[in-house]
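Colleague: Need coordinates for the following:
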Amino acid sequence: MNWFKNVLGRVYAVYGIILFVLTMLIMLLPIWIVSRLHDPRKTRYFLILARGWMAVYMPLVFCPVRRKGLEYFKKGETYIVVCNHNSLLDVPVTSPGVPGGNKTLAKIELAKIPIFGMMYKIGSVLVDRTSDKSRKDSIDEMKAVLNMGMHMVLFPEGTRNRTDYPLKSFYNGAFALAIETGRPIIPGIVFNTRKILTPGKFFFAIPHAIQFHFLPPIETKGLNKNDLPALKDKIFVMMWEYYGQHAAALA
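Modeller: Next comes the predicted model:
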C-alpha cells in the first residue's frame, strides 16, 4: 500500500499547489495596494488579508487551523512570540494565527523571490545573516516594530527542526530582544505541520488538522543579560514538556 500512499500524497501536493496559486492570484492586487502604505497600517491590513486568505485556503486543503490560548494576549500589550519550527507551513500558520499586528524575522534572500518577496517585505524584518551590520540593524528594526504596537514572531530554533526531537536547541536572539525591551514572551507551539510536509519527501503532502497553542506569558522586566541563559532554558523546557504532553492526543 506504500505505492498507493505515495501516489495520493503527490496528487494531493499538486492539488494544494494549484489551489494556492489560484487563491494567491486573487489576493495579489489587494496585497500590492496595501504594500504602498506605511507601517503599522501596512502590516495590519496585510494580515487582515492574509487571515482571510488562510481561513479559506487551509480548510480547502483539509488542514484547518485551531488555536488555543488566545486569552493570554492582553489588549494594548505587545509580545515576543517564540514558536517551534518544523515545516514550511509554519509561517502561514503563525503570522496569521498570532492575534493583532505582527512581523517575523526572515532572511533577506526571501525578498528576492517573485511575488513572495513582496509579502515578506511587508510582513517581516529582513536580515542578511552574512552581514554584522544587517544583523545589528535588524535588532533596531524589531524594537521599532514593538514600539509601533506590533508583536515580533520569532523561531528561536533558527531553522526547521528535522530531528526526531520536539525541539532543537534555541539561539539567544529572541530572548536577548525580550530582555532589552522588557517585553513579555509568549511561547507558541505548532502541532502537525511536519505530518503534512514529511521531511525528506519531495513533492509529497498529506492533509492533517493543525493546532496552534499559546502558553502563558513570561515576564522579562527587571532581567538583564546575565539572566538570558536561565530564561532561554525555562522557555525551552516549557515548550518541550507541553509538546510531549499533548502531541499524541493531537496527532
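
Colleague: Only C-alpha atoms from now on, for both contacts and neighbour counts.
Modeller: OK.

Colleague: Helices of the stretch 101-250 of the chain, residue ranges please.
Modeller: Using DSSP state H, counting those that start in this stretch, the helices of the stretch 101-250 of the chain run over 116-123, 132-147, 173-181, 193-196, 228-250.

Colleague: now those helices as TSV including mean neighbour count and distance to residue 157?
Modeller: What follows is the helices of the stretch 101-250 of the chain, written out as TSV (neighbours: other C-alpha atoms under 10 Å; distance: least, C-alpha to C-alpha, whole Å):
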stretch	mean neighbour count	distance to residue 157
helix 116-123	19	20
helix 132-147	16	17
helix 173-181	20	10
helix 193-196	20	15
helix 228-250	14	10
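
Colleague: Now that we have the ones you listed, can you turn them into JSON lines and tack on distance to residue 5?
Modeller: Listed next are the helices of the stretch 101-250 of the chain as JSON lines, based on distance: least, C-alpha to C-alpha, whole Å:
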{"stretch": "helix 116-123", "distance to residue 5": "31"}
{"stretch": "helix 132-147", "distance to residue 5": "43"}
{"stretch": "helix 173-181", "distance to residue 5": "39"}
{"stretch": "helix 193-196", "distance to residue 5": "13"}
{"stretch": "helix 228-250", "distance to residue 5": "22"}
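
Colleague: want to put them side by side, so please do this one too:
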Amino acid sequence: MHRTIFTTPGVSTLLRGFSLAWLRLAGWTVQGRLPPEARKSVFIAAPHTSNWDLPYTLFAAFALRLTPYWMGKTSIFKFPFGGLMRWLGGIPVDRSKSNNLVAASAEALQVADGPVQLIVPPEGTRSRTIYWKTGFYWIAVTARLPIVLAYMDYPRKLVGLGPLFTPTGDVEADMAGIKRYYAQFKGRNSNQFTHE
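Modeller: You can find the predicted model right below:
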C-alpha cells in the first residue's frame, strides 16, 4: 500500500494530537479500539450521508491510531487534488469499468506488509439508497479477514469502532445482522440512510 498521512513519521503524531483536541472541542466522543486480530481488516463506514463524513473519519482514524485506506470515485483524484487524496489514504475507483475490484482489494490486503484497514461505505454513495452494496463483505470473505463495524452518529456525536463481524458466507443472513446493528445510528442527513 502507498504511504499515507497516517504512516508519515512525525506528521501522524502531530495530527493525532490535533484530531483529539478538535473532536473534544466539537463535542464528539470517540469509542472503542482496534483489536490486534483486526490490524488487517475491512471497515464498514456507515451511515455515509454527507461530505463531512470524510473529515470526521480522518480525525477518528488518527484518534484511534488506525492505518486506514478508503475508496473514492475517480473524479476526486483528478488534478490538483489527486496527490492529496492519495496521501489521505484514498484509492481511486472507476465505477464505469467492470473490473474485479473485490479480488484486487482482497489481494492488496493480503500482501500488505503492515497494518491496513480498508474503509468501505456499504451504500456506495452519499445519496439515499435502499440497497447496500456487498463489495465490503466479499472483500472480507476473499481475504479471510474480519469486518469492523465502524460508525458515526451525528445526533449523539459519537464516532467509533463497534464489534468485529466474521462473515459466514451466508450473505443474506449476515447482511441482515449487520443492518440491524446499524439501526441505532443516524447520519448527518438521516433521511438518506436506511438499514432495512
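
Colleague: before we move on, back to that, would you mind telling me which of the helices of the stretch 101-250 of structure 1 is nearest residue 86 of structure 1?
Modeller: Using C-alpha to C-alpha as the measure, helix 193-196 is the one of those that comes nearest residue 86 of structure 1, at 5.6 Å.

Colleague: Give the aligned equivalent of residue 119 of structure 2 in structure 1.
Modeller: Mapped onto structure 1 by TM-score structural alignment, residue 119 of structure 2 lines up with residue 153.

Colleague: can you pull the contacts of the aligned partner of residue 148 of structure 2 in structure 1?
Modeller: By TM-score structural alignment, residue 148 of structure 2 lines up with residue 186 in structure 1. Shown in contact with residue 186 of structure 1 (C-alpha atoms under 8 Å, 6 or more residues apart in numbering): 72, 79, 80, 81, 82, 214, 215, 216, 217, 218.

Colleague: now swap in residue 125 of structure 2 and tell me
Modeller: With the criterion set at C-alpha under 8 Å, 6+ apart, residue 125 of structure 2 makes contact with 48, 49.

Colleague: and it, how far is that from residue 176 of structure 2?
Modeller: 20 Å (C-alpha to C-alpha, to the nearest Å).

Colleague: Over to residue 111 of structure 2?
Modeller: To residue 176 of structure 2, residue 111 of structure 2 is 30 Å away according to C-alpha to C-alpha.

Colleague: And residue 76 of structure 2, by the same measure?
Modeller: Separation of residue 76 of structure 2 from residue 176 of structure 2 (C-alpha to C-alpha): 32 Å.

Colleague: same deal with residue 42 of structure 2?
Modeller: From residue 42 of structure 2 over to residue 176 of structure 2 the distance is 18 Å, taken as C-alpha to C-alpha.

Colleague: tally of neighbours for the nearest residue to residue 141 of structure 2 once chain neighbours are set aside?
Modeller: Nearest non-adjacent residue to residue 141 of structure 2, counting by C-alpha to C-alpha, 6 or more residues apart in numbering: residue 167, 6.4 Å away. Neighbour count of residue 167 of structure 2, defined by other C-alpha atoms under 10 Å: 18.

Colleague: ok, now which ones touch residue 167 of structure 2?
Modeller: 137, 140, 141, 146, 147, 174.

Colleague: wait, what's in contact with the counterpart of the last one in structure 1?
Modeller: Alignment note (TM-score structural alignment): residue 174 of structure 2 maps to residue 231 of structure 1. Residue 231 of structure 1 sits next to residue 175 when contact means C-alpha under 8 Å, 6+ apart.

Colleague: Against residue 224 of structure 1, how distant is residue 231 of structure 1?
Modeller: 10 Å.

Colleague: Any figure for the gap between whatever residue of structure 1 lines up with residue 35 of structure 2 and residue 84 of structure 1?
Modeller: Following TM-score structural alignment, the counterpart assigned to residue 35 of structure 2 within structure 1 is residue 73. Distance, residue 73 of structure 1 to residue 84 of structure 1, by C-alpha to C-alpha: 18 Å.
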